[in-house]
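Undergrad: Give the three-dimensional model of this entry:
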Amino acid sequence: MAAQSLSFIRSAPLEAEPPPSTARGAVGWARHNLFSSPLNIALTAIVLLLLYVALPPFLRFMIIDAVWTGADRNSCREDVIGRPVGACWAFVWDRLSYFIYGSYPPSERWRVDAFFALLAFGAAWMLWLKAPRRDIGAVYFFVVFPVLSFILLTGWEGIGLPAVPTAFWGGILVTILVSVVGIVLSLPFGIVLALGRRSKLPFVRFACVTFIEVVRGVPLITVLIMANTMLPLFLPTGMSVDRLLRPLIGVSLFASAYMAEVVRGGLQAVPKGQYEGAMSLGLGYWRMMFFIVLPQALRIVIPGIVNTFIGLFKDTTLVSIVGLLDLVRTIEASRVDPLWAAPTVSMTGYAFAGLFYFVFCYGMSRYSLMVERRLAAGQRR
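TA: Next comes the predicted model:
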C-alpha cells in the first residue's frame, strides 16, 4: 500500500509552460503599452487617426512624388514635367558638396574627409564600452585628434598643406566642429564649475555661482553676439581672435554653465555616506571626488548630460547669426539661387537638415539609453 502511494509522487519538476500568447511578444507589448486602460485606448486611437491622416501625404511628398535627378529648377516644376512634384532631392544632390564643405577649396576637401574619419575613429573608440585600451583612446581623442584636426583644416606650409582661412569653412563641417568642441569642453568645465559652486571657499563659490547664473540667465544668441563683437575689445592692441574661434568659445562657455547644474544635481544625489566612507579611508578631496563621488554622480545624471549635448548640437544653428555658414545657412543660401527656383526646393532643403539633425540626436539618445541599461544591470548584480 505504501509503495502504491509513493508511485504517485513526482521525482522531477514539471517543465515550465510558455506564457499565454496575450502576455508575450507583440500582443503582450500592445496590451501593456497601448491598450492597458481606457485612456490609453483612446490615445492610441487618436494617434492612429493622426498617422492615417498625415502619413500618406508625407510619404507621397518625400518619396512617391519626389524628384531624384535633375540639373536645374525645371526638373522640379509641375508645369514643366507634367505631374505632381514632391520633394526636390535633385536640388540636395546637386548642392550636397556645398552643404558638407561650404566654400572649402575643392582640391583640399580631402582634408575635411580625413577630419571626419579621424573624428569617427576616436568617437567609436571612446563610445565602445568594450574597446581595448580606452585610456589610449582618451589620449588620442582629447590630445592627438585636436592637434591633427587643426593642422589638417587650417593648413601647415611646412608639410605642404596650404592655409585655408576659416571664412571658407561651412556646412556640415562647421556644424560638426562647433558641436564637438562644445560637447568635449562643456563636460570637464561643467564639472569644475559644479565642484566650485559647492566649494567651502567663499571666493571660489561666489565666482562659480556668478558665472553660472549670468550665463544661464541670457539666451545663447546673446552670448554669441557678445563673443563675436565684444571679445576683441578686451584684447591688447594688434591682437585678434579668429571669427570661428569666437563662437566656439561662446558655445563652450554657455554649455558649461548648463552642464554645471546637471552635474551639481548628480553630486547632491550621491548619499552622504559615500563621502563619509571615502574620508574614513583616508582619501583626500580630489581622490574622493575622482574615484568615489564623480563616477556615481555622472551615472545618475546621464539623461541630463545627454539632453544637454542634444540641445547644444541643435543650437549650433545659431552660429549663423554671427556670420558662420553652418548647414542651415548653406541651405538658405542655396535655395534662393535662381537656378533652383522651384516651389518645393526650400521645403526639401529644410527636410534634409531636419533628417541630418534627427539622425545624430536620435543616435545620441539611443546610446545613452544603452549605457543606462548596462549600468543599471551592473547595479542589480
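
Undergrad: Only C-alpha atoms from now on, for both contacts and neighbour counts.
TA: OK.

Undergrad: quick one, longest helix in the protein?
TA: helix 345-380 (DSSP state H).

Undergrad: same for that one, what does it pack against?
TA: helix 89-94, helix 302-315, helix 327-335 (3 or more C-alpha pairs under 8 Å, 6 or more residues apart in numbering; DSSP states H and E).

Undergrad: Give the other helices and strands that the shortest one contacts.
TA: The criterion is 3+ C-alpha pairs under 8 Å, 6+ apart, and the helices and strands that helix 89-94 contacts are helix 345-380.

Undergrad: Now do the helix it packs on against helix 327-335, angle only.
TA: 160 degrees (axes from the mean of the first three to the mean of the last three C-alpha atoms, to 10 degrees).

Undergrad: buried residues in helix 345-380?
TA: Neighbour counts over helix 345-380 (16 or more other C-alpha atoms under 10 Å) mark 345-346, 348-353, 361, 364-365, 368, 372 as buried.

Undergrad: and stretch 277-289, which residues are buried?
TA: 278, 288-289.

Undergrad: Next, the contact list for residue 76, please.
TA: 67, 70, 85-86, 88, 342-345 (C-alpha atoms under 8 Å, 6 or more residues apart in numbering).

Undergrad: could you flag which of the residues you listed are buried?
TA: Buried among these (16+ other C-alpha under 10 Å): 67, 85-86, 88, 342-345.

Undergrad: and for comparison, fold this next one:
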Amino acid sequence: MRGLISFLRQCVSTPLNIAISLAICLWLGLNLAELTRWAIIDAVWSGASPQACAGVDAACWLFIKERFGQILYGTYPREELWRVVLCGIAGLGLLVVFSLPWRRGKLLAVLATLIVFPVFAGIMLRGGIFGLTVVPTTRWGGMLLTVVIAAWTIATTLPLGLAVALARRSKLPVVAAFAACYIDLMRGLPLVGILFIAIVLFPLFVPPGMDIDALVRTLIAFALFNAANMAEVIRGGIQAVPRGQYEAAMALGLRHWQAMALTIIPQAVRAAMPGIVNVSVAIIKETTIVLIAGMFDFLGVLHSGLIDPAWIIGDQVRETAYFFAGVVFFVVCFGLSRYSARIERKLDVGRQ
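TA: Got it, this is the predicted structure:
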C-alpha cells in the first residue's frame, strides 16, 4: 500500500508528470474498452465447430480451447501424461523450497537439484527404463518442450558461463585466449546459424550410423550460445568486486580458488543478478526459434493450428493465437523479473 501511494504521488509531483499521467489515462480509456470488447465481451468462448468464429470481429477462444491439450503437451501420449504432471509438480515443489527463507544447506540442495532433478525428469519424460514406455522426443511439444529447453539452457548456462568467465580471467595465456575466442565466436554468430549447424550440418560430419537426437543437439546449441553471453555478464560482476576483497581473503590464508569460491563469486553473482535475469528472459523468448528445426514448441503448436484448413476462417483466429502467446510470454517473463527483483532486494546489503 505504501508503494502504491508513493507511485501516485510521483504521478502528480510535477506538471510534466501530470501531463504524462493524463496522456496515459486517456490512452487506456480509448484502447482498454476496445480490447475488453474484443477479448471478453464479444469473444467466442464455445461452439460446435470452427464455424462458430466465422464472421465474428472478436477473439476466438474456441481455437485455444480445442487445442489446449496440444498447447500444453504437444503429441505426448495421453495415457502417459501422468509422467509430465509428476515432473511439473516436482519442479514447482523445488521452486517453492528455494523460495523459503532458510539458508543452511541451501547451496547443497541447489547443486543436488541441478544434478538429480534433470536425470529424474529425463527418465520420466523419455522412459525406456523402470518399465516406462519410451516416448520419443519427436512427440514432445507445446509448453512441455518450451519448459524443457528453457530450463535446461538456464540451468547449464549458469555453470558454463561461470567457468568461461573464470577462464577468460585466467593468468594462463592459452586458457584466457581460448575463452576469449569462444566468447567472441559465439557472440558473433546468430543463434539461427548455430542451430542450423547442429541440426543440418552436424549429421554430415559424424560417422555413419551415429545418430544423436535432434532435441539433444538443440539443447547443446542453446547452452553453448547462451554460455558466452552469460560469461560476459558474470565477468562484469567479477570485475565489479573491489580488489581489496580478494586481497583480504588471501591475507586470511585462503588459497586462490578458496578466495574465488567463498569471497569473489558470491559477490559477483549478486552484482550480476540483473544481467543474469536478462539473459534468462532472453532464453525463454529464444525457445520459439526451434520451429525452424522442425520442433513444435508452444508457439509452434499455435502456428501449426493456424494452417489447419478447418481454422482458416478469418484473421480473428490468428489474432487470438498470437495474443494468447504474447500474454503467456509476458506473464512468465514478468514473473521472472519480479522474482529476481525480490532476490536483488534480499541480497542488497546496503538496504538491510
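
Undergrad: what's the TM-score for these two chains?
TA: A TM-score of 0.94 describes the superposed chains when it is computed by TM-score structural alignment, normalised by the length of structure 2; 350 aligned residues with a C-alpha RMSD of 1.8 Å.

Undergrad: could you dump the contacts of residue 76 of structure 1 to JSON lines with distance to residue 319 of structure 1?
TA: Shown next, in JSON lines, are those (distance: C-alpha to C-alpha, whole Å):
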{"residue": "67", "distance to residue 319 of structure 1": "31"}
{"residue": "70", "distance to residue 319 of structure 1": "32"}
{"residue": "85", "distance to residue 319 of structure 1": "33"}
{"residue": "86", "distance to residue 319 of structure 1": "30"}
{"residue": "88", "distance to residue 319 of structure 1": "27"}
{"residue": "342", "distance to residue 319 of structure 1": "27"}
{"residue": "343", "distance to residue 319 of structure 1": "27"}
{"residue": "344", "distance to residue 319 of structure 1": "26"}
{"residue": "345", "distance to residue 319 of structure 1": "23"}
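
Undergrad: hmm, which two among those are most spread apart?
TA: 70 and 343 (14.9 Å; C-alpha to C-alpha).

Undergrad: Check the gap between the residue most central in space within structure 2 and residue 210 of structure 2 for me.
TA: The centre of structure 2 sits closest to residue 284, judged by C-alpha atoms, centre = their mean, with a distance of 2.8 Å. According to C-alpha to C-alpha, to the nearest Å, residue 284 of structure 2 stands 30 Å off from residue 210 of structure 2.

Undergrad: do you know how far the aligned residue in structure 1 for residue 266 of structure 2 is from residue 256 of structure 1?
TA: Using TM-score structural alignment, the equivalent of residue 266 of structure 2 in structure 1 is residue 295. Distance, residue 295 of structure 1 to residue 256 of structure 1, by C-alpha to C-alpha: 18 Å.

Undergrad: more neighbours, the two?
TA: residue 256 (29 against 14; other C-alpha atoms under 10 Å).

Undergrad: Alignment lookup: the more buried one to structure 2.
TA: By TM-score structural alignment, residue 256 of structure 1 lines up with residue 227.

Undergrad: how close does that match get to residue 111 of structure 2?
TA: 18 Å.

Undergrad: out of the helices and strands packed on helix 345-380 of structure 1, nearest to residue 121 of structure 1?
TA: helix 302-315 (19.5 Å).

Undergrad: quick one: the strands in the stretch 151-300 of structure 1?
TA: Remark: strands assigned in the stretch 151-300 of structure 1 by DSSP state E, counting those that start in this stretch are 170-171.

Undergrad: which residues sit in contact with the match of residue 256 of structure 1?
TA: 156-158, 160-161, 164 are the contacts of residue 227 of structure 2 under C-alpha under 8 Å, 6+ apart.

Undergrad: again, 10 Å this time
TA: 153-154, 156-165, 182-183, 186-187, 221, 233, 279 (C-alpha atoms under 10 Å, 6 or more residues apart in numbering).

Undergrad: what do you get for residue 186 of structure 1?
TA: By C-alpha under 10 Å, 6+ apart, the neighbours of residue 186 of structure 1 are 180, 192, 251-260, 308-309, 312.

Undergrad: out of the helices and strands packed on helix 345-380 of structure 1, which comes closest to residue 174 of structure 1?
TA: helix 327-335 (7.5 Å).

Undergrad: Identify, from the contacts of residue 76 of structure 1, the entry nearest to residue 50 of structure 1.
TA: residue 86 (20.8 Å).

Undergrad: Report the secondary structure state of that closest one.
TA: Here residue 86 of structure 1 is recorded as coil under DSSP: H, G, I helix; E, B strand; the rest coil.
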